[in-house]
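Participant: Here is the input, now give the coordinates:
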Amino acid sequence: MRDPYTILGVSKTASVSDIKKAYRKLAKQYHPDQNKDAKAAAKFAEINSAYEIVGDEKKRGQFDRGEIDAEGKPRFQGFENQAAGGPGGFAQDGGYEFNFGGGRGGFAGGGFDDILSEMFGARANRRGGRESAPRGSDLQATAHVPFSVWALGGKIRVELAPGRVVDAFIPAGIAPGKNVRLKGQGEPGPFGGEPGDALLTVAVDPHEQFRADGKNIRVDVNVTIYEAALGAKVRVPTLDGSVDLTLPAGTTGLRSFRLKGKGVQVREGAGDLIVQPRIIMPDKIPADLEAALLKLRDEGYDPGR
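Facilitator: As a prediction, the model looks like this:
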């Protein structure tokens, strides 16, 4: 790494307050939340490393005396007879030890995590250190959700990128166009930072039978003319199987039937399945049926049009 004074743009005789002021200015300029340039993250990490040296009174002194390098690593000083336990001295057991003092974050005038927290809030505090590198980018993808999965809720497989497939849970009834966030499934963070998220835009595939109506679902059911006229039990498809529906005699296409709780299974309360009969005439009307219909017409039957 380059000379930390040069990185921060201060002289070796700069005061503690001047060093802190220079660091604040540069950190604000190159922080990844403020600067989207591809090289900003590397510059930001370099600034943090420089301040870790010259922003700490003990480490600054050790660097100025040549005891540590610009990365905080000890420089070999030889085996001069210095006081035991001092920088580069002999330990009491005869072994050689380096005692540089001052842990990370023990900077004069406050650590750089504190400074970043002042400027950018708690999020920057979590990410401000050299180990806490910038967060990765979010990924965008479209989730094509089968109608039944959308209505009932469940898991689907989504391709985030070529060769990269994940399982995603789709909550029942989520509005099309809304996003489902998959934490940590985005791009990896540079310098070992936390990964971004995957944002899935929901697109609901149409169904051949069912239609959404808010949290209700509508379905058309074919009914013969005699079933409608005389009454009958007919099979009705639902999202989780078929059920029998009893049609009363005289059922018309103007009347619908409601199956409670068979609609979209939203958390606030399931919707209903609305069944709409579709009365189907035979291709060829038998003579006796034709005669009955003609008689009905001649008697002046009025449907109320």
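
Participant: Only C-alpha atoms from now on, for both contacts and neighbour counts.
Facilitator: Noted.

Participant: how far away is residue 187 from residue 134?
Facilitator: Relative to residue 134, residue 187 is positioned 11 Å away (C-alpha to C-alpha, to the nearest Å).

Participant: of those two, who's got more company?
Facilitator: residue 134 (28 against 16; other C-alpha atoms under 10 Å).

Participant: Report the secondary structure element holding residue 289.
Facilitator: In this assignment (DSSP states H and E), residue 289 forms part of helix 287-298.

Participant: list the buried ones in that helix?
Facilitator: For helix 287-298, a neighbour-count test (16 or more other C-alpha atoms under 10 Å) marks nothing as buried.

Participant: helices and strands around that helix, which ones?
Facilitator: Counting contacts by 3 or more C-alpha pairs under 8 Å, 6 or more residues apart in numbering; DSSP states H and E, helix 287-298 packs against no other helix or strand.

Participant: For that helix, report the contacting residues that lie outside it.
Facilitator: Helix 287-298 is contacted from outside by no residue at all, using C-alpha atoms under 8 Å, 6 or more residues apart in numbering.

Participant: Please provide the structure for the following sequence as well, for comparison with the first:
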Amino acid sequence: MADPYQLLGVARNASDEEIKKAYRRLAKKLHPDVNPGNKKIENQFKEATAAYDLLSDPEKRQRYDRGEIDESGQPRGFGGYGGYRRGAGGARRARDFGLDEETGGPEDVFRDFFGFGNRQRAGMRMRGADVSYQVEVSFLEAALGSKKRLNLTDGKSLDVTIPPGTQTGQTLRLKGQGLPGAGGATAGDAYVEVLVADHAFFTRDGFDILLEAPITLYEAVLGATITVPTIDGKVALKVPEDSNTGTQLRLKGKGITNPKTGQRGDQYVRFVVTLPDQVDSDLRSAIERWAKTHSYNVRNKLSNP
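Facilitator: Below you'll find the predicted structure:
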């Protein structure tokens, strides 16, 4: 565990009240009930709680400052422990926060302070805490819109509407779906971060879609009509004669809907000239004959670095 002063973000000469306030701020941010399923934040909460357990006990704090015990409260040279305990220090903290000794652990401090859990102060009205979730959707579900089932912390489930055009990292607010308030106050909100999975061949650029489409050597030279996918289904696309790798065509209105304007972006199809997996003797001979009388330089741009 790191230095408890650093974990709580206080100076080494911080007062008891400053340490208490620092722990309250961290508890509000890191408590597992506010971050369900997030193991990283849960571990941070445990470390902050252990740091508060040490620094809120005057005797432990003095011994730590003198170097007699380590960050886990153990004598120097012995293994530490994680989490927090409900010993004499817990009872002392309970009195600090106006709680009884039977429920005076740091988690109960958090519950009492933020207004949820089984214990509520008489006459207190406090809005419930907000909670955070993550939901993963496919590229097409985000582009076209969809519904995803979300399991809430209270055991209930809710169908979340993913609007068309949703981008990865976008957060949806579910009003009143957070933790219940105290004393009849309103519940908090749930904030759902959407994570969009990569697609096998579509790439998003704002509200446009990019697609690389392989074409054969003869399609590139002679032109052709090919079939390409879009998020709405397959469409026919004409490959112009003498197309090259990098030649790009636009499919207007085949991109993603902008939720603010309601307008759709475009899809851009970039051709990639592709040889067959195995070049047979006929193709090789034809190219050799053609090359003898049709020399051309494709690397002029590289001649002057």
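
Participant: Just the TM-score for the two chains, thanks.
Facilitator: Once the chains are laid over each other, their TM-score by TM-score structural alignment, normalised by the length of structure 1 reads 0.55; 186 aligned residues with a C-alpha RMSD of 2.6 Å.

Participant: Would you map the strands across structure 1?
Facilitator: Applying DSSP state E to structure 1 gives strands spanning 139-145, 154-161, 164-170, 179-182, 198-204, 210-213, 216-224, 232-238, 241-247, 257-259, 273-280.

Participant: Dump those strands to a markdown table, plus mean neighbour count and distance to residue 54 of structure 1.
Facilitator: As requested, the strands of structure 1 are exported to a markdown table (neighbours: other C-alpha atoms under 10 Å; distance: least, C-alpha to C-alpha, whole Å):
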| stretch | mean neighbour count | distance to residue 54 of structure 1 |
| --- | --- | --- |
| strand 139-145 | 19 | 38 |
| strand 154-161 | 15 | 44 |
| strand 164-170 | 14 | 44 |
| strand 179-182 | 18 | 41 |
| strand 198-204 | 20 | 39 |
| strand 210-213 | 17 | 64 |
| strand 216-224 | 18 | 66 |
| strand 232-238 | 17 | 71 |
| strand 241-247 | 13 | 71 |
| strand 257-259 | 16 | 74 |
| strand 273-280 | 20 | 70 |
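
Participant: With distance to residue 30 of structure 1 added, can I get these in a markdown table?
Facilitator: Converted to a markdown table, the strands of structure 1 look like this (distance: least, C-alpha to C-alpha, whole Å):
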| stretch | distance to residue 30 of structure 1 |
| --- | --- |
| strand 139-145 | 23 |
| strand 154-161 | 30 |
| strand 164-170 | 32 |
| strand 179-182 | 28 |
| strand 198-204 | 25 |
| strand 210-213 | 49 |
| strand 216-224 | 51 |
| strand 232-238 | 57 |
| strand 241-247 | 59 |
| strand 257-259 | 60 |
| strand 273-280 | 56 |
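
Participant: what's the closest of those to residue 50 of structure 1?
Facilitator: Nearest to residue 50 of structure 1 among the strands of structure 1 is strand 139-145; the distance by C-alpha to C-alpha comes to 32.7 Å.

Participant: Show me the helices in structure 2, by range?
Facilitator: 4-8, 16-30, 39-55, 58-65, 88-96, 106-114, 139-144, 217-222, 281-293 (DSSP state H).

Participant: Rebuild the ones you listed as JSON lines, extending it with distance to residue 238 of structure 2.
Facilitator: Putting the helices of structure 2 into JSON lines (distance: least, C-alpha to C-alpha, whole Å) gives the following:
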{"stretch": "helix 4-8", "distance to residue 238 of structure 2": "62"}
{"stretch": "helix 16-30", "distance to residue 238 of structure 2": "56"}
{"stretch": "helix 39-55", "distance to residue 238 of structure 2": "52"}
{"stretch": "helix 58-65", "distance to residue 238 of structure 2": "76"}
{"stretch": "helix 88-96", "distance to residue 238 of structure 2": "75"}
{"stretch": "helix 106-114", "distance to residue 238 of structure 2": "63"}
{"stretch": "helix 139-144", "distance to residue 238 of structure 2": "25"}
{"stretch": "helix 217-222", "distance to residue 238 of structure 2": "10"}
{"stretch": "helix 281-293", "distance to residue 238 of structure 2": "24"}
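
Participant: Residue 203 of structure 2: which of those is closest?
Facilitator: helix 139-144 (9.0 Å).

Participant: and the closest one, which residues are buried?
Facilitator: Quick answer for helix 139-144 of structure 2 (16+ other C-alpha under 10 Å): 139-144.

Participant: what's the spacing between the spatially most central residue of structure 1 and residue 301 of structure 1?
Facilitator: With distances taken as C-alpha atoms, centre = their mean, residue 181 lies nearest the centre of structure 1, 2.4 Å away. Going from residue 181 of structure 1 to residue 301 of structure 1 by C-alpha to C-alpha gives 60 Å.

Participant: same thing with residue 253 of structure 1?
Facilitator: Taking C-alpha to C-alpha, one finds residue 253 of structure 1 at 17 Å from residue 301 of structure 1.
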